[in-house]
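Chemist: Next one to model:
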Amino acid sequence: MDVARQALDRMQQVLPQEGFIPLHEPTFGGAETELLIKCVESTFVSSVGAYVDEFERRLAEFTGAARAVAVVNGTAALQVALDVCGVERGDEVLMPALTFVATANAASYLGAVPHFVDSEEHTFGVDPVRLREHLVSAAEVRDGVCLNRSTGRPIRALVPVHVFGHPCDVEALAEVCDDYSITLVEDAAESLGSWRDGTHTGRFGRCSAVSFNGNKIITTGGGGAVLTNDEALADRIRHLTTTAKVPHKWEYRHDAAGYNFRMPNINAALGCAQMDQLEGFIAAKRTLAERYAQAFDGLDGVRFVTEPAGCRSNYWLNAVLLEGDAVATREAILETTNAAGYMTRPAWQLMHRLPMYEACPRMELPVAERLEAGVINLPSGAGL
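Modeler: Below is the predicted model:
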């Protein structure tokens, strides 16, 4: 039996099939309809309302962050996070080449330039050792500012990504940032419900971005949030994302070019119902991951991706990594599993391969290229 057929057989052991199985669909098994109806009846469906306040409070409580500010989506959350952390037009922002395009877009919207760095195989996140080696040769700190020796541009921030919900080595990355006067802003879009050494992802940098898109572990339809332990920074984010409107009983006064990014109350109502079920979603996804790990154990050239040591992952997207000769079977596995009704997907195309980012600075990316060639995501919804 060829590798593709064996991979399908292992998936069928975990998920006996009845119809098409999506990669990650939302689960609505709580008070979603009830809260949505109450929100509509209240007439407060836009960016002001009790559900927004409640959703933010519960996010902060769950993650341990001092504050959460809910916005329209995860990309907007990352954009405003970079903005308030001082990223300006012409700055460079370090980020993994292996990420969803929104990470690079968020920097680009500010006029900043993505600077792509390599990943490590056991976390899929930015490799802190190789990043430091890269900065030794590529950068220098002058008057408290990290500068790219080749371009002369400031390297203002690092955006590590917790890929597929698995925490990266963010503590080591924070040390690199400290040594090079770089601000750490986490892209925690995929990792709500993931912890590293007992600390929730998104709490290691100055602030972080979380996503609640329809394919995330909980959803608000569209939505995101910025997490931070800095009260003043949270106030600034809230102000900027509410069109920088100065409070007044009737006048429209604005003191900055702000964003219309606040999460609508009706989306937050959905989020509150989802938060009630979050612990159950995490437990279900971890059980699914255990079953995948058992099923794929012993399949030559196919390794199920497990959480890094010292971490507790939400297993947002389950994945296998093809190794050795099995890498050549990736397309056959994708074709075989999808034809059988199991939605599987490769990892994202590396950012420097996209036409709008191909001229951006980057280090050598051998690990990211191996991961791009060998990763396949498996159906991962909590309802499975």
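Chemist: from here on, contacts and neighbour counts on C-alpha atoms
Modeler: Will do.
Chemist: residue ranges of the helices in the stretch 151-300 of the chain, please?
Modeler: Applying DSSP state H, counting those that start in this stretch to the stretch 151-300 of the chain gives helices spanning 170-179, 231-241, 265-275, 278-296.
Chemist: outside of the last one, which residues touch it?
Modeler: When you say that, I think you mean helix 278-296. By CA atoms under 8 Å, 6 or more residues apart in numbering, the residues outside helix 278-296 that reach it are 7, 10-11, 13-14, 193, 217-218, 302-306, 313-316, 318, 380-384.
Chemist: Buried residues in stretch 145-157, which are they?
Modeler: Neighbour-count burial for stretch 145-157, counted by 16 or more other CA atoms under 10 Å, picks out 146-148, 153-157.
Chemist: Now, the residues you listed that are in strands?
Modeler: 146-148, 155-157 (DSSP state E).
Chemist: could I get those as TSV with distance to residue 47?
Modeler: Formatted as TSV, those follow (distance: CA to CA, whole Å):
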residue	distance to residue 47
146	38
147	39
148	40
155	34
156	31
157	30
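Chemist: out of these, which one sits closest to residue 44?
Modeler: residue 157 (37.2 Å; CA to CA).
Chemist: And this one, please, so the two structures can be compared:
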Amino acid sequence: MKGDGESIARELVDMVAGLYAPERKVPLHRPVFEGNEKQYLVDCIDSNFVSSVGAKVVEFEQRIAEFTGAGYAVATVNGTAALHVALQLAGVGRDDEVISQALTFVATCNALSYAGAIPVFVDVDRDTLGLSPVALRAFLEAHAERRDGGCWNITSGRRIAACVPMHTFGIPLRIAEVAVICDEWGIALVEDAAESLGSWVGDRHTGTFGRLATLSFNGNKVITTGGGGMIITDDADLAKRAKHLTTTAKVPHPFEFVHDEIGYNYRLPNLNAALGCAQMELLPQMLEIKAGVAQRYRDFFAGTGVSFVEPLPGATANWWLNAIVLGSEEERDAFLQYTNSREVMTRPVWRLMSRLPMFQQCQHDGLETSRWLEARVVNLPSSVPESEFPRLRA
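Modeler: You can find the predicted model right below:
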């Protein structure tokens, strides 16, 4: 980055260092344990229920369902496992196609591959960084037809079974419009809400617009269980089947081991759920604090010519990772080099899935906006600052 851009990078390092003092190296996002985490872990150990059966798993599921407004929540070992099973529940089978976005973390497409599905990549919107309803409709009108009770890709000859949009960095995409299009075309909508716990569109939480959605509680998310995920749905039958599949498809019996289909050992251990219960108690305060961090960045970048990524009017982001859009790939790379060399962690957006070797042959719509964003988007340190920890302990 040259000229004014380099000055912005230098000033940002000073601003971030002040925000996150006294940390010497400022991470992108680290977990915060300032509530009842230790006590709940001790409670689990004292109960002897530390694995996949225990009261904290049930409590964590109930807390997530209540917070998101979903009818049901089923805990899993991680978000990728949750998405794998959600796709199966949505009826995605081997050699089906699933429309998603190339601008996403690789776990999205890994889960599609576990299900035997083939990704098809549609472009994103520049303002939300999420799957574009305009691009989705244009792709379907050009390449798809409704027949035999489903949606078929007339170019490949395969069934388009589902659409998996992702709320990038916790910023809600135009999910209501995507939901309408999926309904018109007979495509199951499965939201990848891994990054968006605490994000809303009006009064509806992300993940509640389709048949199913998934969340992640990895160590770098807004709240963490160390590793963990969740399937959420309003369908009681889907929730029941999700629990069955994720617990090795074991049929209840007083003493015999009976499994009626191929299942998965995707259960969340009680210890991890205990962390999640404690973290959920802190979530409202952490969301408020993170909104304050976002405001600091918003004020900093005002008038600099650097775009700070904001949610759409009427939407609320959880501010998991704050993001900016720089003027060019060269500016991005210089910005990343300068900040990281001074121990302020910044990161580019992920490499597009269509450029990874295992997905290079997948059909896409040109991905013009995705490619533009890939060259310019940078994430900034977004943790809850240590100076705010007393507020969490109160």
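Chemist: re the thing from before, could you dump the buried residues of stretch 145-157 of the first structure to CSV with distance to residue 49 of the first structure?
Modeler: Below are these laid out as CSV (distance: CA to CA, whole Å):
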residue, distance to residue 49 of the first structure
146, 42
147, 44
148, 45
153, 42
154, 40
155, 39
156, 35
157, 33
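Chemist: which one of those sits closest to residue 64 of the first structure?
Modeler: Checking those one by one against residue 64 of the first structure (CA to CA), the nearest turns out to be residue 157, at 23.2 Å.
Chemist: what's the counterpart of the closest one in the second structure?
Modeler: Matched to the second structure by TM-score structural alignment, residue 157 of the first structure sits across from residue 162.
Chemist: Could I get the contacting residues of residue 338 of the first structure?
Modeler: Per CA under 8 Å, 6+ apart, neighbours of residue 338 of the first structure: residue 344.
Chemist: Let me know the helix or strand that it is in.
Modeler: helix 330-339 (DSSP states H and E).
Chemist: packing partners for the following helix or strand past that helix?
Modeler: Counting by DSSP H and E, the next helix or strand C-terminal to helix 330-339 of the first structure is strand 345-346. Identification of packing neighbours for strand 345-346 of the first structure by 3 or more CA pairs under 8 Å, 6 or more residues apart in numbering; DSSP states H and E yields strand 375-377.
Chemist: Please work out which residues of the second structure line up with the strand it packs on.
Modeler: Strand 375-377 of the first structure covers residues 377-379 of the second structure once aligned (TM-score structural alignment).
Chemist: what sits up against that stretch?
Modeler: Counting by CA under 8 Å, 6+ apart, 28, 321-326, 332, 336, 346-349 sit against stretch 377-379 of the second structure.
Chemist: Now list the buried members of those residues.
Modeler: Of the contacts of stretch 377-379 of the second structure, these count as buried by 16+ other CA under 10 Å: 28, 321-326, 332, 336, 346-349.
Chemist: And those residues, which is closest to residue 208 of the second structure?
Modeler: Of those, the one sitting nearest to residue 208 of the second structure (CA to CA) turns out to be residue 321, at 21.5 Å.
Chemist: Alignment lookup: that closest one to the first structure.
Modeler: Taking TM-score structural alignment for the superposition, residue 321 of the second structure sits opposite residue 317 in the first structure.
Chemist: and that match, which of the three is it?
Modeler: Assigned with DSSP: H, G, I helix; E, B strand; the rest coil, residue 317 of the first structure falls in the coil class.
Chemist: Not counting sequence-adjacent ones, nearest residue to it?
Modeler: residue 164 (5.0 Å; CA to CA, 6 or more residues apart in numbering).
Chemist: count of residues packed around that neighbour?
Modeler: 25 (other CA atoms under 10 Å).
Chemist: That one reaches residue 190, doesn't it?
Modeler: Yes. Using CA atoms under 8 Å, residue 164 of the first structure is in contact with residue 190, at 5.9 Å.
Chemist: Need the residues touching each of these two.
Modeler: Common neighbours of residue 164 of the first structure and residue 190 (CA under 8 Å, 6+ apart) are residue 316.
Chemist: what residues are up against the residue nearest to residue 317 of the first structure?
Modeler: 190-191, 315-318.
Chemist: ok, those residues vs residue 1 of the first structure, which is closest?
Modeler: For those, the nearest to residue 1 of the first structure is residue 318 (23.8 Å; CA to CA).
Chemist: What separation is there between the closest one and residue 29 of the first structure?
Modeler: 22 Å (CA to CA, to the nearest Å).
Chemist: same check, this time on residue 121 of the first structure
Modeler: 36 Å.
Chemist: Neighbour count: those two, which is higher?
Modeler: residue 121 (15 against 12).
Chemist: Give me the aligned partner of that one over in the second structure.
Modeler: Superposed on the second structure with TM-score structural alignment, residue 121 of the first structure falls opposite residue 126.
Chemist: which non-adjacent residue is nearest its match?
Modeler: Closest to residue 126 of the second structure by CA to CA, 6+ apart is residue 369, at 6.3 Å.
Chemist: ok, now which ones touch the residue sitting nearest the centre point of the first structure?
Modeler: Here the mean C-alpha position of the first structure is nearest to the C-alpha of residue 189 (CA atoms, centre = their mean), at a distance of 2.6 Å. Listed by CA under 8 Å, 6+ apart, the contact set of residue 189 of the first structure reads 74, 161-162, 209-212, 224.
Chemist: which position in the second structure aligns with it?
Modeler: Aligned partner of residue 189 of the first structure by TM-score structural alignment: residue 194.
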